[in-house]
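Engineer: Test case, fold it:
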Amino acid sequence: MGDRSVGRSGVLVIGLGRFGAALAETLEKLGTDVLAMDTRRDLVQEFSGRLTHVVEADATQMDALLQVGAADFAVAVVGVGSSLEDSVLITANLVDLGKPVIWAKAISTAHGKILERIGAHHVVFPEADAGQRVAHLVNGRLIDYIEFDDGFAIVKMHPPRETQGYTLEESDIRAKYGVTVVGVKSPGRDFTYATPKTMVTPHDLLIVSGHTELIERFSNRP
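Structural biologist: This next block holds a predicted model:
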């Protein structure tokens, strides 16, 4: 049923809804071997032309997971969200296999707690995460925003007026705001890592890292 050669360092993606499909296609573009599986024949047929390895199989059944060699995969992603029961059962089956590192999609806090308790290594909340990210983008001059679990973020942003026309040493952003300018992208030029002598112009984009609250404060400067 599956191609066992995909296992070992590959990723097993269970569920080809919007989350699972986007994940599988992005992983393949990044050069990762992926085996995607879903119970819906129409989805399997649709993605058979877009993904290298797709199978129609029911991951709530341990036999189906064994047939596709699920235990050989380094990582398994449970992207099933329409049925909480199926999500929990699939995750439990993967836990019983004992091998893959399990990433599971949750549609609520309660769902996430259940997945964690039965043994999922990572629980993700795609809608909540996307909502938080977009809120940061909508709410200021941020162009891109990535937040990590410990409240640390990296952002792309337009420079506040007080930094324009000065070197990073002169504007002393780190001392004033507790954030670090990692790099600067000038129009028509390649990204460059920032140094104290880097001059900031009104047309530049800054790559800034630091604690989320401090970045928010800095990004809201006029």
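Engineer: Every contact and neighbour count from this point should use C-alpha atoms.
Structural biologist: OK.
Engineer: list the contacts for residue 87?
Structural biologist: 78, 79, 80, 81 (Cα atoms under 8 Å, 6 or more residues apart in numbering).
Engineer: what does residue 171 give?
Structural biologist: Neighbour list for residue 171: 162, 163 [criterion: Cα under 8 Å, 6+ apart].
Engineer: Let's see this one next, to set against the first:
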Amino acid sequence: MAKKPAARDRIAVLGLGRFGGSLARELIRQGWEVIGIDADPRNVQTFSEDLTHAAVADTTDEEALRQLGVHELTNVVVGIGTDIQASIMTTSLLTDLGVPHILAKAISRQHATILRRVGAHHVVLPEHEMGERVAHLVTGQILNFIQFDDDYVLAKTLAPTVTIDRTLAEAELRSTYGVTIVSIKRPGEPFTYTTADTRVYAGDVLIVAGDPPSVQAFSSLS
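Structural biologist: Purely as a prediction, here's the structure:
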């Protein structure tokens, strides 16, 4: 008899819309056992051959989730977006079931706040976060942008003129611009960690850390 995968190796995605379905497929690609659940049979049919198991069920029904073993899992994603009531009720139910890690999708900051209040351990706003990220990419010299919190980001940017032919100690970036260069990449070479003696040259790519306004302003320097 085949051994059932451990709960930590399985994950349930509740809601197989655009966000949940895409996430479920990526989790499968990374080697997870994925249980996909949606109230719409059409969504379940779409993903039935891609996931470990796909089922039609009401995610606000405790008995249905128990029958599918969701209460036994360590990680559950609530990918429901447009039906806010179902999203909140499902998240609250997972909290009552004692799921250790609940990640939920929100469609607004107010929705996100409520999800956290009812027990979501991590909340994402995909459309908002992508819009914000793209805005940074198109309004400056930033090549990539990752926000970890409201006041901390990492950005990939070409070295501004103010840093060229100077060491990081000489540039005094933290005191002058409020940013820290954590890594550098020269053309044709891999990224390396920086030190105070690291010298920056034209064409270098920098990984910059700091608060969003400071990083944006630094990256936009000519």
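Engineer: what's the TM-score here?
Structural biologist: Superposed pair, TM-score by TM-score structural alignment, normalised by the length of structure 1: 0.87. Supporting alignment: 220 aligned residues with a Cα RMSD of 2.2 Å.
Engineer: hang on, the earlier thing: and the contacts of residue 87 of structure 1 as CSV, adding neighbour count?
Structural biologist: CSV is the format used below for these (neighbours: other Cα atoms under 10 Å):
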residue, neighbour count
78, 26
79, 23
80, 27
81, 21
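Engineer: Next SSE downstream of the host helix or strand of residue 129 of structure 1?
Structural biologist: Under the criterion of DSSP states H and E, residue 129 of structure 1 resides in helix 126-138. Later in the chain than helix 126-138 of structure 1, the nearest helix or strand by DSSP H and E is strand 142-147.
Engineer: Which strands or helices does that next one pack on?
Structural biologist: helix 126-138, strand 152-157 (3 or more Cα pairs under 8 Å, 6 or more residues apart in numbering; DSSP states H and E).
Engineer: swap the cut-off to 6 Å and go again
Structural biologist: strand 152-157 (3 or more Cα pairs under 6 Å, 6 or more residues apart in numbering; DSSP states H and E).
Engineer: Where does the strand it packs on end up in structure 2?
Structural biologist: Counting by TM-score structural alignment, strand 152-157 of structure 1 pairs with residues 152-157 of structure 2.
Engineer: from the chain's centre, how far out does the matching stretch sit?
Structural biologist: 15 Å (Cα atoms, centre = their mean, to the nearest Å).
Engineer: buried residues in that stretch?
Structural biologist: 153, 154, 155, 156, 157 (16 or more other Cα atoms under 10 Å).
Engineer: could those residues be laid out in CSV, adding distance to residue 112 of structure 2?
Structural biologist: Listed next are the buried residues of stretch 152-157 of structure 2 as CSV, based on distance: Cα to Cα, whole Å:
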residue, distance to residue 112 of structure 2
153, 20
154, 23
155, 25
156, 28
157, 31
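Engineer: now, among those, which is nearest to residue 192 of structure 2?
Structural biologist: Set against residue 192 of structure 2, the nearest of those by Cα to Cα is residue 156 (13.3 Å).
Engineer: Was I right to think the closest one contacts residue 144?
Structural biologist: Yes. In this structure residue 156 of structure 2 lies within contact range of residue 144 using Cα atoms under 6 Å: 4.9 Å.
Engineer: picking that back up, and the helix holding residue 129 of structure 1, how far from structure 2 on average?
Structural biologist: In the superposition against structure 2, helix 126-138 of structure 1 averages 1.5 Å from its aligned positions (mean Cα distance after the TM-score superposition for structure 1).
Engineer: which non-adjacent residue is nearest the spatially most central residue of structure 2?
Structural biologist: The centroid of structure 2 falls nearest to residue 124 when counting by Cα atoms, centre = their mean (6.8 Å). Distances taken as Cα to Cα, 6 or more residues apart in numbering place residue 105 nearest to residue 124 of structure 2, at 5.0 Å, with adjacent residues excluded.
Engineer: just to revisit the earlier point, now intersect the contacts of residue 87 of structure 1 with the strands, please.
Structural biologist: residue 78 (DSSP state E).
Engineer: mind listing what residue 181 of structure 2 touches?
Structural biologist: With contact taken as Cα atoms under 6 Å, 6 or more residues apart in numbering, residue 181 of structure 2 is in contact with 207, 208.
Engineer: does it belong to a helix or a strand, and which?
Structural biologist: Going by DSSP H and E, residue 181 of structure 2 is in strand 179-185.
Engineer: So what does residue 59 of structure 2 match up with in structure 1?
Structural biologist: So residue 59 of structure 2 corresponds to residue 59, using TM-score structural alignment.
Engineer: Could you measure from its match over to residue 158 of structure 1?
Structural biologist: As for residue 59 of structure 1, its distance to residue 158 of structure 1 is 46 Å (criterion: Cα to Cα, to the nearest Å).
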